[in-house]
Structure formats: C-alpha cells, structure tokens
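Trainee: Quick one, what's the 3D model for this:
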Amino acid sequence: MDWKTCKEKRLAKEIGVDTELIKSLKISAGKKTSSAKLLEMNETTASSIITLAYDALRELLEAIAIKNGYKIYNHECYTSFLQSVMDENEMAESFDSLRKLRNSINYYGKDISIDDAKIVAEDIEELMKKCRPLLAED
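Mentor: The predicted structure follows:
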C-alpha cells in the first residue's frame, strides 16, 4: 500500500509531535528487547522471541512516525512511511519482510527454526540500530 493510500484511508494521519509518547515508546521498545534477550533461544521460544523483537521494532517506528508528525494505524503503512516520508527504502524493504514473517507466525501458525530465528533476530536488531539515529534529539 502506498503512502497516499494510507493517508486517504486514514490508516495514517497527521498529528502533533508528542514527546512524552515518543519517550514512552522508546522505553517500551527497550523493555521488549530486554525481555526477548532474556529468553533462551529454543524450539519453544523462537517464535516468541521474534514476535517480541518485532514489536519493539514497530514501537520504534511508531516513535519515528510521531516525531515526524504522523500516527500510523496499520503495520503495512510503516513500510510506505519509511519509503515516502523518510526516504529509507532499504529499511522499508527490510521491515516489510519482517512484517510478513511476523504475520505468518502470529496469524498462520508458521513455525520458525532456531537457526532462522537467530538470523531474523539479528536482522531486527540491525534495523533497530538504524532507527535509533532517526530518534536522536535535535
């Protein structure tokens, strides 16, 4: 879905910058990241670790959107936000792949191997590292 469609369908709207919400989302993302790291990676926890890490990433993206004056109500629209508003095409493609994997896990019961989960967790961490400078104080 492109950014124009996200805005037309009110899946993304312009808002005022809310610094307290941004701070709260960053803290929440940090807690989810810490929780994911506390879990030992095994067949039982692999999907849960990926889901927690993805949620932390999504919260950072929400904070970036709010910092830029947008509230986004659809995970797919974060992809178009990254492409169109932030001009971060590589990040957008990475996030979209992770979004699809997370949806497969959450909504279709996809199982993920330990080896694949380790790679995905690293990919999420790399994307989170790229998000942090976008949240730096001006």
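Trainee: going forward, measure contacts and count neighbours with C-alpha atoms only.
Mentor: Will do.
Trainee: and the next element down the chain from the strand or helix carrying Glu20?
Mentor: Assessed by DSSP states H and E, Glu20 sits inside helix 19-38. Scanning forward in sequence from helix 19-38 by DSSP H and E, the next helix or strand is helix 46-67.
Trainee: To compare against the first, here's the next sequence to fold:
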Amino acid sequence: MNFEDFIRRNLVRKATSDTELAKSLITESYKILKVIKELNPSDANATLLMRECYESFRQICEAIAVYKGYKIYSHEAITAFIAEILNEKEIAESFDRYRKIRNSINYYGTPISLAETQKALVEIPKFIDDLKKKYLFDVLRL
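Mentor: I've put the predicted structure just below:
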C-alpha cells in the first residue's frame, strides 16, 4: 500500500505541523536510547532491548511526520512515509524489518537472538541520527 492509500483509508491524516509534539517525541526517543545504552545486552534482555530500540526509531519517524504535518495511525504507514515522503528507501526497508520483528515479539511471543538485538543496537541509532540531522535540525534549534 502506498502513502496516499493510507491517507484515503484514514490511517494517515494531514494536520498542522506540531513542533511541540515533535520535540516531545524526540525527547522520549532519546530517553529510551539513553537507557538502552546503559544496559549490557544479554539473552535475558535481548527482546526488551529490541522492542524499545524499535520504539525509539518509531518515535523519531513520528516526530518528523508531525513536524511535516501528518498524523500517522499505523506503523505500516510510517514505512510508506519514510519511503515516499522522505524518499529514504533504505531506512524504510530497515524500519519495516524491525516493525515485523517487534510484531513477532509482541503478538506471537517470538524470541529474538542476542545477535539480532546487537545489530539493531548499532543500526537503529545510526538511522535515528541520520533522520534527525536531515529532518529535525530546525526543531532541535527551537
């Protein structure tokens, strides 16, 4: 489904740009990343770290969306937003992959390997930094 389809199905709504909400989402995303960085990844916490790392990624994407005037009600629509509105195909593919991993954890109880979590702990913060620099620079200056 493309981004316009999500709009037609009311899973995305065009809205007024909301700088304060964007700032709040950025703050919450960075709080999660800070806590994650303080923990030592292990088999015991791999699932929790993966889930929270994805949440931090999602919050940054949502911050960009609300700053650009979109309210997104679907994680799949965030993938389309990243790919089509931001034209960040590689980031969109990774976001969607991590979305599916998060869903498999939350809805099917699928365990996640420590190696997969460690990969996410390196990759997701890089994507967040790239997105922040490209799309949230003005928000962070305010």
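Trainee: TM-score for these two?
Mentor: Remark: TM-score between the superposed chains equals 0.94 [TM-score structural alignment, normalised by the length of structure 1]; 138 aligned residues with a C-alpha RMSD of 1.2 Å.
Trainee: If you count neighbours, what's buried in the helix holding Glu20 of structure 1?
Mentor: 22, 25-26, 28-30, 32-33, 36 (16 or more other C-alpha atoms under 10 Å).
Trainee: distance from the host helix or strand of Asp115 of structure 1 to structure 2 after superposition?
Mentor: Using DSSP H and E, Asp115 of structure 1 falls within helix 114-131. Overlaying structure 2 shows helix 114-131 of structure 1 at a mean distance of 1.4 Å from the equivalent residues (mean C-alpha distance after the TM-score superposition for structure 1).
Trainee: Same check on stretch 56-63 of structure 1?
Mentor: Using mean C-alpha distance after the TM-score superposition for structure 1, the mean distance for stretch 56-63 of structure 1 is 0.5 Å.
Trainee: before we move on, back to that, closest one of the buried residues of helix 19-38 of structure 1 to Lys71 of structure 1?
Mentor: Relative to Lys71 of structure 1, the closest of the buried residues of helix 19-38 of structure 1 is Ile22; by C-alpha to C-alpha it sits at 11.4 Å.
Trainee: any idea how far Asp18 of structure 1 is from the closest residue to that closest one other than its chain neighbours?
Mentor: In space, and not counting its chain neighbours, Ile22 of structure 1 is closest to Ala63: 4.8 Å by C-alpha to C-alpha, 6 or more residues apart in numbering. Distance, Ala63 of structure 1 to Asp18 of structure 1, using C-alpha to C-alpha, to the nearest Å: 9 Å.
Trainee: Between the two, which has more neighbouring residues?
Mentor: A count of neighbours by other C-alpha atoms under 10 Å puts Ala63 above the other of Ala63 of structure 1 and Asp18, at 27 against 13.
Trainee: close enough to count as contact, the more buried one and Lys26?
Mentor: Yes - between Ala63 of structure 1 and Lys26 there is a contact at 7.1 Å, judged by C-alpha atoms under 8 Å.
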